[in-house]
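[1] the sequence and its predicted three-dimensional model are supplied below.
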Amino acid sequence: MNKKLLAGAGIAFTLLFSSFSQAFAGEPTNGERKKVDNVAHRGATAYAPENTIAAFDLAVNMKADYIEIDVQRSKDGELVLIHDTTVDRTTDGTGKVGDLTFEQLRSLDAGSWKGEQFAGEKIPTFDEILDRYRGKVGILVELKAPELYPGMEEQVAAAIKKRNLDKPRNNKIIIQSFNFESMKKMDKLLPRVPIGVLTSNRAHTTPEALQQFATYADWFNPSYGIVTEELVNQVHSLGMKIGSWTVRSQEAADFLFEMKVDAIITDYPDYVDPRKK
């Protein structure tokens, strides 16, 4: 794992290292594209309701490298998959996720808003997703608003350890969040599992900020609007990888290919690889 290897280096060394890595990196030639991980954002959400089995199954069928999932917690302590902190947008219910019991959440229709053919899709549990997809596809686990759910990190870590997914040979689990303190905690709980930090804030792209992230994170995952070639080089020079989100156009995918990111997080897996239709 790359975290901490270069975290103590000075900024000047970082920039120097970046220059050398650019000069000697084995870049694709003759128009070839660098291999980029194709991450299905909340599943193949352009075509199926987000964070549902339907969307994840479709992503697997489209041969995505990873599915990205959003984890929250019910009032009675069940880890569930939903993006918003309320159920209003993606189900036929109303209210905050954390105010509803698992039984109440499970009774909701999480598919009809996307189309009649998805009527009856349920909000999945974290355990269900780990059991259904481990070994079939990589899983990028986002802890959504962990500050609302004290102890969530320990629950997630326990579920991963129970299935022996915290071992290096099973390096297809990544955990990420916008909450940096939560990710520091996850790094301590699961030191062999790659950790990612999410941001759309340019203030987090300074050399000083990146060096701090590199002390505990393996992935720096910014919105594509703040990605530059210089940023990619700096992230790589610190031993981290970079995955960018959320691609909803072919132009955005092509831009990120040009920037030489390591992963593209997309609603459209076929925009990252046209063969994945």
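    Structure received. Numbering: from 1, shown residues only.
[2] when you work out contacts or count neighbours from here on, use the C-alpha atoms and nothing else.
    Fine.
[3] count the residues that sit near the nearest residue to Lys122 once chain neighbours are set aside.
    In space, Lys122 comes closest to Ala110 once its chain neighbours are excluded; the distance is 5.3 Å by Cα to Cα, 6 or more residues apart in numbering. Ala110: 28 surrounding residues under other Cα atoms under 10 Å.
[4] same thing with Ala203?
    Per other Cα under 10 Å, the neighbour tally for Ala203 reads 11.
[5] comparison target, given below:
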Amino acid sequence: MSDYLSGPGPIALAHRGGGREVPENSRAAVEHTLALGLGYLETDVHATADGVVVLSHDPTVDRVTDGTGAVGEMDWDRLATLRDASGERLLRLDELLSDYPDLRVNIDAKDDAVVGPLVDTLRAAGALDRVCLASFSDERLRRLRAELGPGVATSLGRRDTARLVAAARLGARVRRSVAGPAQGAVCVQVPPRYRGVPIVTRRFVATAHRHGLAVHVWTVDEPAEMVRLLDLGVDGLISDRPRVLREVLTARGAWH
């Protein structure tokens, strides 16, 4: 089993490296994460037309670079000519893993096309012990687990997360178990609420823990909300304001 979550908690994950403090998913964002003393980065990946995995939340480069077009329709040589708001080119996943060997990375596989290149990149980097793979797609996660084996850490997909929410609300009436550590799932990653309905409650946290799952909550940027969720016993917070999150954890004596 991966030792991705072997460190002390609660953990602070810089969402895209701290998108409200530095250009998201950039090398500058990675440097910002490390400068703050955070050991965890949350990021997103797409694959270029020639199979290079790059850090990018959107399927297109329009919002975060000086260019336009879909990542999956450009080869790496073309993509490398574009510049983000920090003045740098997009960061490749293989560069992230090789240049920052002590960083643990939560990787959201954003579409089906990235699965194969992502598997190849992780194998080549020998980095399975320090990544957690995430996706809204249960099928995408199933493919990643099948390719990489149960030794790689993953979060729950949408269907299993819904089952966990139901289990917390209905208890014994929910009979179907969710994926757990035996399938490689080490955590559930959820927003505090969905369409106005609270998701993260004390009962939800307890239910996740009974299934052997850590609870990570996204995207939490306000100090009062950070404190409220930490009081519920969550195991990690994903924030666009990692500097603020560090301050909250420090004030609680929970900064490691």
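    Sure thing, it's come through. The shown structure was predicted, so the numbers you read here are calculated from the model rather than taken from an experiment.
[6] what TM-score do the two superposed chains give?
    Counting by TM-score structural alignment, normalised by the length of the second structure, the TM-score of this superposition works out to 0.81. Behind it: 229 aligned residues with a Cα RMSD of 2.4 Å.
[7] about what we covered before: so the residue nearest to Lys122 of the first structure is in contact with Thr52, correct?
    Yes: taking contact to mean Cα atoms under 8 Å, the distance of 7.5 Å between Ala110 of the first structure and Thr52 places them in contact.
[8] any residues in contact with both of the two?
    Listed as contacting both Ala110 of the first structure and Thr52 by Cα atoms under 8 Å, 6 or more residues apart in numbering are Glu121, Lys122, Ile123.
[9] for those, give me CSV that also has distance to Arg192 of the first structure and secondary structure.
    Rendered in CSV, the data for those read as follows (distance: Cα to Cα, whole Å; DSSP: H, G, I helix; E, B strand; the rest coil):
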residue, distance to Arg192 of the first structure, secondary structure
Glu121, 34, coil
Lys122, 32, coil
Ile123, 29, coil
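[10] from those, which is closest to Ile265 of the first structure?
    Within those, proximity to Ile265 of the first structure (Cα to Cα) peaks at Ile123, which comes in at 21.4 Å.
[11] any idea what that closest one aligns with in the second structure?
    Using TM-score structural alignment, the equivalent of Ile123 of the first structure in the second structure is Leu90.
[12] correct me, but its match touches Thr81?
    No: the criterion here is Cα under 8 Å, and Leu90 of the second structure misses it with Thr81 at 9.1 Å.
[13] the more surrounded of those two?
    Counting neighbours by other Cα under 10 Å for Leu90 of the second structure and for Thr81 shows that Leu90 has the greater number, 23 against 12.
[14] that older thread, residues contacting the match of Ile123 of the first structure?
    Applying Cα under 8 Å, 6+ apart, the residues contacting Leu90 of the second structure are Asn25, Ser26, Arg27, Val54, Leu55, Ser56, Leu79, Ala80, Leu82, Arg83, Asp84.
[15] give the equivalent position in the first structure for Leu141 of the second structure.
    Alignment note (TM-score structural alignment): Leu141 of the second structure maps to Met183 of the first structure.
[16] any idea which helix or strand comes after the helix or strand containing its match?
    In this structure, Met183 of the first structure is located in helix 180-189 according to DSSP states H and E. Toward the C-terminal end, the helix or strand that comes next after helix 180-189 of the first structure (DSSP H and E) is strand 195-199.
[17] neighbours of Asp131 of the first structure, how many?
    Residue neighbour count, defined by other Cα under 10 Å, stands at 10 for Asp131 of the first structure.
[18] do Asp66 of the second structure as well
    Look at Asp66 of the second structure: counted by other Cα under 10 Å, it has 14 neighbours.
[19] wait, what's in contact with it?
    Leu82, Arg83, Asp84.
[20] center of the first structure, which residue is that?
    Nearest to the mean C-alpha position of the first structure, by Cα atoms, centre = their mean, lies Leu140 at 4.2 Å.
[21] please say which position in the second structure it maps to.
    Aligned against the second structure - with TM-score structural alignment as the criterion - Leu140 of the first structure pairs with Asn106.
[22] good, we can wrap up now.
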